[in-house]
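Asks: sequence and computational prediction follow.
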Amino acid sequence: SSASDNMDEETTFWQKVQSHQKMASQLPAVERVRTLLDRSSSGMLSTFSQKYDGYPSGSMVDFACGEDGCPILAISSLAVHTEDLLANPKCSLLVTKDPADRTDLIVTLHGDAFFVPEDKREASRACYLRKHPGAFWVDFGDFKFVQIEPKCVRFVSGVATAMLESGDFTEEEYKSAKVDPISQFSIPVASHMNRDHGEDTKLIVQHSTGIQVDHANIIDLDRLGFNVQ
């Protein structure tokens, strides 16, 4: 009986969560995707291996997105993925909102990589260094800038939960989406609220959802509200 009661309580809890999530204002999925890529600085680059013909090859890489949403990488001529891209520019870049949480937003950008020509190098360099100011090695002779031109962008979130959501966007849809202007303040605002106003956040959650909680930490925020854990 006790086990049955606990199951009923958990079912009721998740029903309330789902009901709240359906009513809550959220950014359009394409804006969440565009914002995640803009705010991210590293991901998994997958290329077609030249050493192991026909098999994919993965590399952890740093990147920065330009104003058009195209990822810009600084890669060495000594890197395996450089050889792969020279032979076949088709690639993908996987980015996660929270690497430790597989239920959170995961985005895969599929596209064609091209080496930035010399007359556009300075713009790419400036973009990359804004995201990675300590990357002095980009001026080494063996480093080149590569830009990935998106063809399709896929996303999934809520894996293995009742909040599963997935979809894909064309190049035009992705590039025309706006980066949320408030997301850049997520870390300082969340840190301040969690440190100094945790009780207030808990009361907001209880008032908004009707769910009693022991605590509530802000994870991130955008122009429409904030996510809590």
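Replies: Alright, I've got the coordinates. Numbering: from 1, shown residues only.

Asks: alpha carbons only for contacts and neighbour counts from here, please
Replies: Noted.

Asks: so where do the helices sit in this structure?
Replies: Assigned by DSSP state H, the chain shows helices spanning 2-23, 29-39, 80-87, 121-131, 171-176, 186-196, 198-209.

Asks: so which of the ones you listed comes closest to residue 156?
Replies: With C-alpha to C-alpha as the criterion, residue 156 lies closest to helix 29-39 of these, at 9.7 Å.

Asks: that older thread, of the helices of the chain, which stretch is the most buried?
Replies: Most buried of the helices of the chain, by mean neighbour count (mean count of other C-alpha atoms under 10 Å): helix 29-39, with a mean of 22.

Asks: for the residue nearest to the spatial centre of the chain, give me its contacts.
Replies: In the chain, the residue lying closest to the centroid (C-alpha atoms, centre = their mean) is residue 36, at 3.5 Å. Contacts of residue 36 were listed using C-alpha atoms under 8 Å, 6 or more residues apart in numbering, and they are residue 97.

Asks: ok, it to residue 157 distance?
Replies: 12 Å (C-alpha to C-alpha, to the nearest Å).

Asks: could you do residue 109 as well?
Replies: Distance from residue 109 to residue 157, by C-alpha to C-alpha: 15 Å.

Asks: before we move on, what about residue 75?
Replies: Counting by C-alpha to C-alpha, the gap from residue 75 to residue 157 is 30 Å.

Asks: try residue 29
Replies: Distance, residue 29 to residue 157, by C-alpha to C-alpha: 10 Å.

Asks: same check on residue 97?
Replies: 10 Å.

Asks: contact partners for residue 178?
Replies: 31, 34-35 are the contacts of residue 178 under C-alpha under 8 Å, 6+ apart.

Asks: including distance to residue 184, could the residues you listed go into a markdown table?
Replies: Output for the contacts of residue 178, formatted as a markdown table (distance: C-alpha to C-alpha, whole Å):
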| residue | distance to residue 184 |
| --- | --- |
| 31 | 14 |
| 34 | 13 |
| 35 | 9 |
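
Asks: what's the closest of these to residue 224?
Replies: Set against residue 224, the nearest of the contacts of residue 178 by C-alpha to C-alpha is residue 31 (12.1 Å).

Asks: ok, of the contacts of residue 178, which one's closest to residue 56?
Replies: Of these, the one sitting nearest to residue 56 (C-alpha to C-alpha) turns out to be residue 34, at 25.1 Å.

Asks: alright, now check it against this:
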Amino acid sequence: MQPTSDFNPSHLAKSLLRRSRQGALATLMVDSGDPYCSLVNVASSPDGSPILLISRLAVHTKNVLADPRVSLMLDERAPGDPLEGARIMLLGRAEQVGAEQRDTLRRRYLNAHPSAENYADFADFSFFLIRPSGLHLVAGFGRILDLKPAQFLTDTSDAAGLLEAEQGAVDHMNADHREALGLYATRLLGAEQADWRCTGCDPEGLDLVADGKVLRLDFPERVTSPGELRKMLVRLAEEARAKRLA
């Protein structure tokens, strides 16, 4: 059965990659090649690829270092029957992060998991990036299909300026514009009132978190520079305020 016409699989897959904070990581056992599955915390890189912070003392890390082929299951954690919620199974290779990427991925991971700062620099812990080769999406009857990386990763090739300014923008929003973040969450995304904060941004959207709940605010158009980001955030704040008057 083909997916219905109102179904946007790329958008849903991207949203799950951005909103997920835990997932099931499948690796291959070093000696036997048997499948091994473990629960891991995840964050997203600027293009949406999953970031892991794992210890070399863990079985899954030993497996990855011997054979980088992995799969990662992420789901909506919907109430009720979990099989009724959308989920993705991402295939790829887990690569230890090099010095040129470490600062960016470390920052994004710690924004998503602040408590990890207590152990992120321990000698046995390392950051890994899963470089996807494909993705299997299950989102209900008639909504099951495979996607290629170009269909669920965000193009960042023209956004160097935005990515360089990302942390400054995140810090500025959290320090000076918490009201706007709350408006994005409640009036544009329909969430409950909470102490919403920003954990990251990229050309396609903004990530928000409060009380363990993660939201994705999609931009109506791509932004690739700090100036474009500033204009977009002002525009969205104005739209959110106008909703109260409507």
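Replies: Sure, I can see it. Remember, it's a predicted structure, so these values are computed and weren't measured experimentally.

Asks: tally of neighbours for residue 42 of the second structure?
Replies: Residues near residue 42 of the second structure, counting by other C-alpha atoms under 10 Å, number 27.

Asks: neighbours of the spatially closest residue to it that is not a sequence neighbour, how many?
Replies: Excluding its sequence neighbours, the residue lying closest to residue 42 of the second structure (C-alpha to C-alpha, 6 or more residues apart in numbering) is residue 21, at 4.9 Å. Residue 21 of the second structure has 21 neighbours, counted by other C-alpha under 10 Å.

Asks: now check the first structure for the residue matching residue 21 of the second structure.
Replies: Correspondence of residue 21 of the second structure to the first structure, assessed by TM-score structural alignment: residue 41.

Asks: now the helices of the first structure in JSON lines, with distance to residue 46 of the first structure?
Replies: Conversion of the helices of the first structure to JSON lines gives the following (distance: least, C-alpha to C-alpha, whole Å):
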{"stretch": "helix 2-23", "distance to residue 46 of the first structure": "34"}
{"stretch": "helix 29-39", "distance to residue 46 of the first structure": "16"}
{"stretch": "helix 80-87", "distance to residue 46 of the first structure": "8"}
{"stretch": "helix 121-131", "distance to residue 46 of the first structure": "20"}
{"stretch": "helix 171-176", "distance to residue 46 of the first structure": "19"}
{"stretch": "helix 186-196", "distance to residue 46 of the first structure": "29"}
{"stretch": "helix 198-209", "distance to residue 46 of the first structure": "40"}
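
Asks: would you check the span in the second structure matched by the longest strand along the first structure?
Replies: What stands out as the longest strand in the first structure, according to DSSP state E, is strand 143-157. The alignment of strand 143-157 of the first structure onto the second structure (TM-score structural alignment) covers residues 125-139.

Asks: neighbouring contacts of the matching stretch?
Replies: Contact with stretch 125-139 of the second structure is made by 9, 13, 49-56, 84-97, 102, 105-106, 119-120, 143-149, as judged by C-alpha under 8 Å, 6+ apart.

Asks: just checking, what packs against the top helix by length along the second structure?
Replies: The longest helix of the second structure (DSSP H) is helix 226-245. Applying 3 or more C-alpha pairs under 8 Å, 6 or more residues apart in numbering; DSSP states H and E, we find helix 226-245 of the second structure packed against helix 160-176, helix 178-183.

Asks: residues of that helix that come out buried?
Replies: 226, 229, 232-233, 236-237, 240 (16 or more other C-alpha atoms under 10 Å).

Asks: please tabulate the residues you listed in CSV, including the columns distance to residue 132 of the second structure.
Replies: Output for the buried residues of helix 226-245 of the second structure, formatted as CSV (distance: C-alpha to C-alpha, whole Å):
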residue, distance to residue 132 of the second structure
226, 28
229, 27
232, 29
233, 30
236, 31
237, 34
240, 35
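
Asks: from these, which single one is nearest residue 188 of the second structure?
Replies: Using C-alpha to C-alpha, those come closest to residue 188 of the second structure at residue 240, 5.9 Å.

Asks: sorry, back to before: so what sits against both of residue 97 and residue 157 of the first structure?
Replies: 104-106.

Asks: are any of those residues buried, and which?
Replies: Using 16+ other C-alpha under 10 Å, the buried members of those are 105-106.

Asks: with distance to residue 53 of the first structure added, can I get the shared contacts of residue 97 and residue 157 of the first structure in CSV?
Replies: Formatted as CSV, these follow (distance: C-alpha to C-alpha, whole Å):
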residue, distance to residue 53 of the first structure
104, 33
105, 31
106, 28
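
Asks: what's the closest of the shared contacts of residue 97 and residue 157 of the first structure to residue 65 of the first structure?
Replies: Nearest to residue 65 of the first structure among these is residue 106, at 16.5 Å by C-alpha to C-alpha.

Asks: alignment lookup: that closest one to the second structure.
Replies: By TM-score structural alignment, residue 106 of the first structure lines up with residue 87.

Asks: pretty sure that match is touching residue 73, no?
Replies: Yes: shown here, residue 87 of the second structure and residue 73 form a contact pair, counting by C-alpha atoms under 8 Å, at 7.1 Å.
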